[in-house]
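Novice: Predicted coordinates and the sequence they were generated for:
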Amino acid sequence: MAETDFPTELSELRSTLRRITDVIDVAALTKEVEDLEQHAADPNLWDNQENAQRVNSQLSHKQAQLQRITKLGTRIEDVELMAEMAREEGDDDVLADAVDELGSIRKALAALEIVTLMSGEYDEHDAVVTIRAGAGGVDAADFAEMLLRMYTRWAERREWDVKVLDTSYAEEAGLKSATFEIKAPYAFGTLSVEAGTHRLVRISPFDNQGRRQTSFAAVEVIPLLEGTESVEIDENDLKVDVFRSSGPGGQSVNTTDSAVRLTHLPTGIVVSMQNEKSQIQNRAAAMRVLEARLLLLKKQEEAAEKKELAGDIKASWGDQIRSYVLHPYQMVKDLRSNHEVGNASSVLDGDLDGFIDAGIRWRSQGGDES
């Protein structure tokens, strides 16, 4: 094993951490934590439960980010002491542990560095993800369900909160669509690179002749907005339908009309929610998602107008972004960053970090500008 140049390695790690802390602005982050702590200590905070939950959630997220940065600085100091002791005492085992810790710190810094590449207006927000089956019949519906499992497993690995808001089951198998919410710092900025068309190639388990099938699913990612950022919606522009929630095969899972479908008449945007316990909760959840979609639509229209004025009307929304090939070989490849993995099963089981990090780096280098 080649000897590790600890002074050089440690110098590079410290330099990387300084660069990250400059971008994140640790002093400002510390001030934010202090302000939120004061707000959380207000005895009248819980008079408004929604606001109290928002404050405590923000405090938890900011504290975790600050602790993450502080801990990395401590780990760099500790590994330097570990390496010095190992050399003084000639302890190869401790030296090997120090080398392993160097690698672990390097990975942690790379993950933290990704956060500094997310500077979009809504990147810090929670995310709402919708998956829709596309072309491919029952295989596409099955693929949509596979993607739902992939994203929920990925979020669970990160210990991020996942809440399924709505599921529309296909007749034979799989899902027509599913909408879920992920609450975590930079959830939208992280997952926004997953938006687009995903393609699956495999031997169809639903084809009795065992033929290869190509199917598609669309992934939409929108930010979950704070009340102060939401767009105004005229009640006269809404068509509201209530119905009973249903599970796989169309079987009723609710004996009351608690599910809600909102149709925004001017745009034709439809949002359904059925996984909350009451009609009021489902309507509130549907309104949050509708507000976010309308804001996203507004931003897209503004961006399209700017591109048209610049003489560039090429649209990238909905373009195919990734292929999952299970036959005749196994490979998952992102068509933007060119990141690829030979173990498709692992990716579909939630091992997505490599693709997401590569996508964020690709975007930060101007890859989404055309």
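Specialist: Alright, I've got the coordinates.
Novice: When you work out contacts or count neighbours from here on, use the C-alpha atoms and nothing else.
Specialist: Fine.
Novice: Identify the residue nearest the geometric centre of the chain.
Specialist: Centroid-nearest residue in the chain, with C-alpha atoms, centre = their mean: Leu191, separated by 2.8 Å.
Novice: residue contacts, that one?
Specialist: Applying C-alpha atoms under 8 Å, 6 or more residues apart in numbering, we find Leu191 in contact with Ala127, Val221, Ile356.
Novice: Take those residues and keep only those in helices.
Specialist: Here DSSP state H is the test, and those give Ile356 as lying in helices.
Novice: closest to Gly73 among the contacts of Leu191?
Specialist: For these, the residue nearest Gly73 by C-alpha to C-alpha is Ile356; the value is 25.3 Å.
Novice: And for the closest one, the neighbour number?
Specialist: When neighbours are counted by other C-alpha atoms under 10 Å, Ile356 registers 20.
Novice: Could you do the one 3 residues further on as well?
Specialist: Here the number of neighbours of Gly359 (other C-alpha under 10 Å) works out to 25.
Novice: Check it against this one:
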Amino acid sequence: MALDFDSEIKALRTTVKSVRDVSDLDKLERQMSELEAQASAPDLWDDPDHAQQVTSKLSRVKSEHDRVTGMEARVDDLEALVEMGQEESDEETLAEAETELGKLKKAVGELEVRTLLNGEYDEREAVVTIRAGAGGVDAADFAEMLMRMYLRWAERQGYPTAVLDTSYAEEAGLKSATFEVKVPYAYGTLAVEAGTHRLVRISPFDNQGRRQTSFAAVEVVPLIESTDTIEIPEADIKVDVFRSSGPGGQSVNTTDSAVRMTHIPTGTVVSMQNEKSQIQNRAAALRVLQSRLLLLKKAEEDAAKKEMAGDIKASWGEQMRSYVLHPYQMVKDLRTEYEVGSTSHVLDGDIDAFIEAGIRWKRGQERDAAEE
């Protein structure tokens, strides 16, 4: 059956229009104009921190504007390509149009998902922490597998990352690891990955070759910004310093440069050892601690609102995704029901479809809760 380009292009235009309406291009253009005026001020760099905020926000707003208007131009180009191929009955041109149609549908779908990221902190960069759970050495190995999966995903997207802390397990894998994804909307995108992940496989650490189930927890928090009002009294913080170490306890630093910071009122603990000096590790630890307390504060506010509104049945399950390597191959998200059979691709960072399904599911849950 011949591809119905007309209906496909019409559907694309409808989606792009809805994205355009939600994106509010007029507002983006006003913001661009205001930020460009600030960025051109001769005294801008007298305050480097403020200058960095202005230029970063200008880049982000311009990128969002160009993303939408650029998509409209691509649809126009596709329509022209189809018309040329049909008028000349050129199969090669029509095949090229079909390929571009597939790419464009994927890009428009991603753009549509981006419009769903409208939460309070969704525009933020993200701090991701992975911790080994039940399952012994297999759980530690699974935590390292997840760490690699997310770093490979970020690499595929061209997103810069920075590993802040790694705590190695004795035999293999990681007890925990923390890293930043340093791009706008990283938090809104990755927030749906938070939760308990489960791995089922034949354990490579079991000499009897038995099947093992292990768990790892993923935490995602928005990166703190200088404009956030999270003040932490010094009396509420306990700071311990220790010597950084690598796999198997091997010393990688001859000074006590690593920092463990504990927020006494909540018991929140943050460790940093990947920077070169104690001062740098202390600053990084404080930034991540503030980010976690910011999210904790929001969770408490949300809980209070839910209590006032009554019981809302829209909660995340304790276990959100299963990775099964034996007796069959499957990765399945237990919230969205999305699943694939290619476990190796997923563990190599091909998780876009899971993230997209998670964002759509989460927004659907929020809409249902708001209607109750």
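Specialist: All right, it came through fine. Because the structure is predicted, anything quoted here is derived from the model rather than measured.
Novice: from the contacts of Leu191 of the first structure, which single one is nearest Thr256 of the first structure?
Specialist: Distances from Thr256 of the first structure to these, taken by C-alpha to C-alpha, are shortest for Ala127, at 28.9 Å.
Novice: quick one: contacts for that closest one?
Specialist: Applying C-alpha under 8 Å, 6+ apart to Ala127 of the first structure gives the contacts Glu181, Ile182, Lys183, Ala187, Phe188, Leu191, Val221, Ile222, Pro223, Leu224.
Novice: Let's see that with 7 Å instead.
Specialist: Taking C-alpha atoms under 7 Å, 6 or more residues apart in numbering as the criterion, Ala127 of the first structure is in contact with Glu181, Ile182, Lys183, Ala187, Phe188, Val221, Ile222, Pro223, Leu224.
Novice: Test my guess that the second one contacts Val162.
Specialist: Translated: Ile182 of the first structure. Yes - using C-alpha atoms under 7 Å, Ile182 of the first structure is in contact with Val162, at 4.7 Å.
Novice: ok, Pro184 of the second structure touching Asp122?
Specialist: No - look at Pro184 of the second structure against Asp122 with C-alpha under 7 Å: they stay out of range, at 8.3 Å.
Novice: So the two - more neighbours on which side?
Specialist: Neighbour totals were compared for Pro184 of the second structure and Asp122, and Asp122 leads with 21 against 17 (other C-alpha under 10 Å).
Novice: Which residue in the second structure aligns with Met273 of the first structure?
Specialist: Counting by TM-score structural alignment, Met273 of the first structure lines up with Met272 in the second structure.
Novice: How about its match: what's its closest non-neighbour residue?
Specialist: Take Met272 of the second structure and drop its neighbours on the chain: the residue closest to it by C-alpha to C-alpha, 6 or more residues apart in numbering is Asp165, 4.9 Å away.
Novice: which one in the first structure is aligned with that neighbour?
Specialist: Aligned by TM-score structural alignment, Asp165 of the second structure pairs with Asp166 of the first structure.
Novice: what number of residues lie near the match of Met273 of the first structure?
Specialist: Per other C-alpha under 10 Å, the neighbour tally for Met272 of the second structure reads 28.
Novice: same question, Thr99 of the second structure
Specialist: Count around Thr99 of the second structure with other C-alpha under 10 Å applied: 11.
Novice: One more: Leu225 of the first structure?
Specialist: By other C-alpha under 10 Å, the residues close to Leu225 of the first structure number 19.
Novice: SS state for the counterpart of His39 of the first structure in the second structure?
Specialist: His39 of the first structure maps onto Gln38 in the second structure, with residues paired by TM-score structural alignment. Three-state call for Gln38 of the second structure (DSSP: H, G, I helix; E, B strand; the rest coil): helix.
Novice: coming back round to it: in the second structure, which of the contacts of Leu191 of the first structure still touch?
Specialist: Checked against the second structure using both residues aligned by TM-score structural alignment, their matches' C-alpha atoms under 8 Å, these keep these contacts: Ala127, Val221, Ile356.
Novice: In the second structure, what residue corresponds to the last one?
Specialist: By that I understand Ile356 of the first structure. Match for Ile356 of the first structure (TM-score structural alignment): Ile355.
Novice: OK, contacts around its match?
Specialist: Thr189, Val192.
Novice: now with 8 Å?
Specialist: Ile355 of the second structure makes contact with Thr189, Leu190, Val192, Glu193, according to C-alpha under 8 Å, 6+ apart.
Novice: from the residues you listed, which is closest to Gln280 of the second structure?
Specialist: Closest approach to Gln280 of the second structure among the contacts of Ile355 of the second structure (C-alpha to C-alpha): Leu190, at 25.9 Å.
Novice: Just the element for the closest one, please.
Specialist: helix 186-190 (DSSP states H and E).
Novice: Quick check: of the contacts of Leu191 of the first structure, which lies closest to Ile20 of the first structure?
Specialist: Nearest to Ile20 of the first structure among the contacts of Leu191 of the first structure, with distances taken as C-alpha to C-alpha, is Ile356, at 19.0 Å.
Novice: Name the next helix or strand following whatever helix or strand the residue nearest to Met272 of the second structure lives in along the chain.
Specialist: Here Asp165 of the second structure, judged by DSSP H and E, is contained in strand 161-168. Beyond strand 161-168 of the second structure on the C-terminal side, the first helix or strand identified by DSSP H and E is strand 174-181.
Novice: related to what we said a few turns ago, what helices and strands are in contact with the strand holding Asp165 of the second structure?
Specialist: strand 174-181, strand 268-272 (3 or more C-alpha pairs under 8 Å, 6 or more residues apart in numbering; DSSP states H and E).
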